[in-house]
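Colleague: The following block contains a protein sequence and its predicted model.
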Amino acid sequence: MAATPPLPSRTPEPEARVRLTVGQAVVRFLAAQFVERDGARTPFFAGAFGIFGHGNLGGIGQALLQHEIDAAETNTRPALPFVFGRNEQAMVHSAVAYARQRDRLQAWAVTTSIGPGSTNMLTGAALATINRIPVLLLPADTFATRVSAPVLQELESPAAGDITVNDAFRPLSRYFDRVTRPEQLPAALLGAMRVLTDPAETGAATIAIGQDVQAESCSWPESFFAQRVWQVRRPPPEAAAIARAAAVIRSARSPLIVAGGGVIYSGAAEDLARFCERTGIPVAVTQAGKGCLRHDDPRSVGAIGVTGTAAANDLAADADVVIGIGTRYSDFTTASHTAFANPDVRFVNINVAPFDAAKQSAVGVVADARAALAALGTALRDYHVDADYRVLVCELVTAWEEQIDAAYRVTDPDARLTQTQLIGLVNSLSADLDVVVCAAGSMPGDLHKLWRIRDPKGYHVEYGYSCMGYEIAGGIGARLAAPDRDVFVLVGDGSYLMMPGELVTAVQESVKVIVVLVQNHGFASIGTLSESLGSGRFGTEYRFRGETGRLDGARLPVDLAANAASLGVDVVRADTATDFTAAVRRAIAAESSTVIHVETDPRPAPPEGGSWWDVPIAETSSVPATREAYEIYLRWKRIQQPYLRPSAD
């Protein structure tokens, strides 16, 4: 039998402690978290969005109130200011937009009650995790003691007693924990911070805290609330990985860079511009990567893939080496694996996440974009593309720019605007540092291929999840993060109707956004897709039921301008170039938010980029248009590639 170990000879001095509720401890901890990158230190949490209910009112809600009162008594602003939102999903969208605008170096916490309050955040959690944007979600949970079970809004399972609706967050979060005792809180919060500040792992971090536990007090060590500085790392590349990547690139005659959001989050835009100027390699951009080069940089060939430019897609079709930097290669980027059509194409992927670096059977360089570009530039200091390839790139870009000019041109200033003309006017009337925000419908595609970007943080299109309803909430978050820039929210009527209530939050917080509301009388993007699939815009237009019972009657008498005005913002109706130009200038000069309502001419289509998206079509149908669409679908399916060829021996 083992001997009893001796007692320690020296007893440590007892640490100072403070008695707080769990909710109060959460607020105090969050206010003490900082991040540091390249020597610059900032508070990590900019504030807390919240909607209160029975689950969080007496816990985190009371703690935020006390935090404000304590700050007022010391004549200071609260370190964790509170913003009251109108919709739980929208609050997460605002938090995500803020973090994205700040290159993921600052984030928000979002608190809700248990039940529909928490589950309303599920869409926001998915959006944050898919886009790799940090947000801390604090949904209340059911009573840990269970003494009153079942309580209001509790999900009862006959198979398990510990399941709550918050378990739905598990697959949607990069980190999930449940706090059922106060002693569990430090580990949960520290675990969340580890993920939130990791550029490769970040996304939604969810901590579900029982509604009774939030209000329970505990004696906490003062060290728990000491200022913590989390280093946002820049992982350097391995020398062997750089050598393999350089060897593949050196063999290329027609290389192409695909730049994603990782370039911008790394702050590597200038490094990429220098690398491309020296090597002559052209750069195509994803939605998240748009802005890493100015539109007028000679190496910039614009958007890639389904919503791409003809210039970028023509180069992609023939590229023998594709260099992905900070991209996750979504189906829109690869045109559902048809964009890179060279049978001998090889890939080099630079990414902080090993998961993404390994895609497309690539030579993977697991590293920060800025660090990898520096190392790769040294390894390729004597490499540059041939002169004839530079000439080809210039010719393709020039031809595409002429198509943009034609799409933007307004020949009759008093005629109804097309959507592309509207985008052109916003592009020309906005300042270089202004931000355009969009997420869903036909406008993200038009913006991706047509918007002439002038600043790395001037383009904010959420297209990882392409979530309808993101736009206004996202615009609020972007403006909070960049109060010195005007934020233009471009939104169609379908997406506007999902979540217009956040205009009230903009009014409440005096956050100025300029919302360009395009009235399409339905889902324009899906309507166009429906036609291409042979489904004739079925179920995509806002119409009464006709005599046969189908939704093919007259248009609904929806007045979205009147709706916006009822929410407290200034509203201008402007359908022509003359009126729209005046409205934008008025909105820029205003100090508060403006909604510009525009009824566009939907017929003229934007210039095509010559790409394809894999959307299944019915194999058998009595509808002739569907049968024709299926034949076209089969032709595209034949040229899809698995991209399984090894990039190096």
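Modeller: Yep, it's here. Residues are numbered from 1 along each chain as shown.
Colleague: can we go C-alpha only for contacts and neighbour counts from here?
Modeller: Will do.
Colleague: neighbours of T119, just the number please.
Modeller: Using other CA atoms under 10 Å, T119 has 21 other residues around it.
Colleague: Next one for the comparison:
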Amino acid sequence: MSNEAYAGTIRLTVAQATIRFLSNQYSERDGREQRLIAGALGIFGHGNVAGIGQALLQNEIAPVDGEEEMPYIMPRNEQGQVHAAAAFAKVNNRLSTMMCTASIGPGSLNMVTGAALATTNRLPVLIFPSDQFASRIPDPVLQQLEDPTDLDVTVNDCFRPVSRFFDRINRPEQLIPSLLNAMRVLTDPAETGAVVIAMPQDVQAEAFDWPVEFFRKRVWHVRRPVPEPAALDRAVDIIRQAKRPMIIAGGGVIYSEASEQLRTFASATGIPVADTQAGKGAINCDHPCSIGGVGSTGGDSGNHIADEADVVIGIGTRYSDFTTASKTQFKNPHVRFVNINVTPFDAAKESAEMVVADAREALDALLQRLEGFHVDQSYSELITAEREAWLKKVDTCFHLGHGPLPAQTEVFGALNELMGPEDIVINAAGSMPGDLQALWQARTPIQYHVEYAFSCMGYEIPAAMGAKLARPDSEVVAIVGDGTYQMLPMELATVVQEGIKVIYVLLQNYGFSSIGALSESRGSQRFGTRYRQRGKGSHLDDQSTIPGVDIAANARSWGLEVFEVHSIDEFREAYAKAVDLDRASMIHIETDLYGPNPPSSSWWDVAVSGVSRLESTQKAFDQYVEDRKPQRHYL
């Protein structure tokens, strides 16, 4: 298009200009273009109803030439809408996301947790919190925080430490560089996360003459940085010297869409591949080099190999404390690390040899340079033996026949067998992520969606909505504990209102199973972790469940079809019915609060009181001192 076509200006409000600009932003990688901001989620109040709210309405019913549609969904909770956007971005491998808006004060502040989740998980989300009047004439306005030392401080400054980009628009013309920088960060594979642009409510509605070319279609090309030759040389040298190398595949492998390259690399070299929560499915579970989860929530196969590994090749992982078992997992005194990551911050962890590069590009380059390299036959036989031994334990956990209430691992086993390779299982918090990482057999990169960077209770319900919007042809199944359900159930109304077909699996065990077990292991006797009617003595004496609390009935009140089942056979039958439905449903099943859970072969550092009058805590501290002895920095 000629420059003349962009000549002149157009008069719009700041909010209208924002929506028009966002509707024309695209991302591109490997020749594939997609809308960068695929839609809007928003809860309106006096801070944004006449600004961004009006702009979205105008986009819907009175669009003009040059303005694409910005589909709008009405959520129920500000935190929940950000979780939905994050899940949408995750399923789209960070190439597309959604925008979120809320009103001034508590509405906007509710989005901070969602922003932190997005940034911790390296997921792009665009957030527009409403703000106080930039003019400061009606001051203080309703829900404005007042700081007597700094009149520019608002509650939205809380977003600064949990965002990758933060700006506040106090004049209309500031919007131009702000939005351009926002798109830069959203499409940067190393720097992405929550992008927050605070919008004073008067500025949102202010009219301005905008240059027309600001609204042209823009394609943001997502880079694939190639490895530096010298860094590649150093990495190849270390790997060739290894006798027991292993790979840890993180989320970066999936976001890079490098699964095919990882499988090829593992097949050519025989190097075993363990996975993190974000990386599960990066290599298919039936690949002979796939050894499953590693670390605190890993299985025996991954952890036994990790115990003796002399070279650990981390690809797209940030090495959380669960992956490293709080720096106790890699026990070889001479272990070395080679880290492939687009982010230098992560590539440098564990004193590693750094290869700052895209996972797919680095794997292709490594494969060429390691031609002829293969692990010894004895090591390959060990890998096979560890795989087979752990798969037998997985099968046992999936088919326990536990009673009178089933174990949650049996529910997971049924789902693992019933769900297709392109279906999506979602979870985030409690004991379930640990069981899932250890046991779930992921056949594709899309199937496993567990948010375990922030592990935010309440994520699962809105995340299912976001995932289904991203992949409407997949069955999306969110596994929700009774504790998580009570944190954030409100988006059930949204999925019903919008006709979004998802399946929720509600595990009812009348308590916080994960923290209860952790409390017991640390000498605190499951204090405050069971849902029990309050008695007259200690919380430990309360035995009766709370009368009248009925999550199944509550879910029905939101508009879901609810199946209440009591056995794994009934669960399987209910799942088939839920799949056949054309609307959202829930399968409600009671499970045993006390497990049993998969066998553990690793550790996690949770500090125990160094002095106590309780014998249980004293014993736990003595054990804690012993457990910490292998802990070390990898230098």
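Modeller: Received, thanks. Computed from a predicted model, the values in this text were never measured in an experiment.
Colleague: residue ranges of the strands in the stretch 501-649 of structure 1, please?
Modeller: Secondary structure of the stretch 501-649 of structure 1 by DSSP state E, counting those that start in this stretch: the strands cover 514-519, 570-573, 594-599.
Colleague: do the same with the stretch 351-500 of structure 2
Modeller: 353-356, 424-427, 448-450, 476-481.
Colleague: First-to-last residue distance for stretch 623-633 of structure 2?
Modeller: 21 Å (CA to CA, to the nearest Å).
Colleague: what about whichever residue in structure 1 pairs up with A194 of structure 2, how many neighbours?
Modeller: Residue pairing (TM-score structural alignment): A194 of structure 2 is matched to A204 of structure 1. The tally of other residues near A204 of structure 1 (other CA under 10 Å) stands at 32.
Colleague: repeat for P421 of structure 2
Modeller: 16.
Colleague: Show me what it lines up with in structure 1.
Modeller: Match for P421 of structure 2 (TM-score structural alignment): D432.
Colleague: Provide the secondary structure category for R274 of structure 1.
Modeller: helix (DSSP: H, G, I helix; E, B strand; the rest coil).
Colleague: next one: S130 of structure 2
Modeller: Quick answer, by three-state DSSP: S130 of structure 2 is strand.
Colleague: Contacts only, for it.
Modeller: By CA atoms under 8 Å, 6 or more residues apart in numbering, the residues touching S130 of structure 2 are G47, N48, T101, A102, S103, I104, G105, S108, A198, M199, P200, Q201.
Colleague: can we see that at 7 Å?
Modeller: G47, N48, A102, S103, I104, S108, A198, M199, P200, Q201 (CA atoms under 7 Å, 6 or more residues apart in numbering).
Colleague: hang on, M586 of structure 2 packs against V565?
Modeller: No. Using CA atoms under 7 Å, M586 of structure 2 makes no contact with V565, being 10.5 Å away.
Colleague: More neighbours: these two, which one.
Modeller: Counted by other CA under 10 Å, M586 of structure 2 and V565 do not tie: M586 has more neighbours, with 25 against 16.
Colleague: any idea what the more buried one aligns with in structure 1?
Modeller: Per TM-score structural alignment, M586 of structure 2 is aligned with V595.
Colleague: From D296 of structure 1, how far out is its match?
Modeller: Counting by CA to CA - V595 of structure 1 and D296 of structure 1 are separated by 30 Å.
Colleague: same check, this time on K457 of structure 1
Modeller: 16 Å.
Colleague: These two: which has the busier surroundings?
Modeller: Using other CA under 10 Å as the criterion, K457 of structure 1 and D296 rank with K457 on top: 23 against 14.
Colleague: Can you find the partner of that one in structure 2?
Modeller: Checking TM-score structural alignment: K457 of structure 1 goes with I446.
Colleague: How are the strands of the stretch 201-350 of structure 2 distributed by residue range?
Modeller: Using DSSP E, counting those that start in this stretch, strands in the stretch 201-350 of structure 2 cover 207-211, 218-221, 245-249, 273-275, 290-293, 311-315, 336-341.
Colleague: Give me the mean distance between the longest one and structure 1.
Modeller: Going back to what we said before, that points to strand 336-341 of structure 2. When structure 1 is superposed, strand 336-341 of structure 2 averages 0.1 Å from its matched positions, counting by mean CA distance after the TM-score superposition for structure 1.
Colleague: swap in the third one?
Modeller: In the superposition with structure 1, the aligned residues lie an average of 0.5 Å away from strand 245-249 of structure 2, counting by mean CA distance after the TM-score superposition for structure 1.
Colleague: Pull the residues that contact that strand.
Modeller: 271-276, 279, 282, 309-317.
Colleague: still on that earlier bit, ok, now which ones touch the match of K457 of structure 1?
Modeller: For I446 of structure 2, the contacting residues are E422, I424, by CA under 7 Å, 6+ apart.
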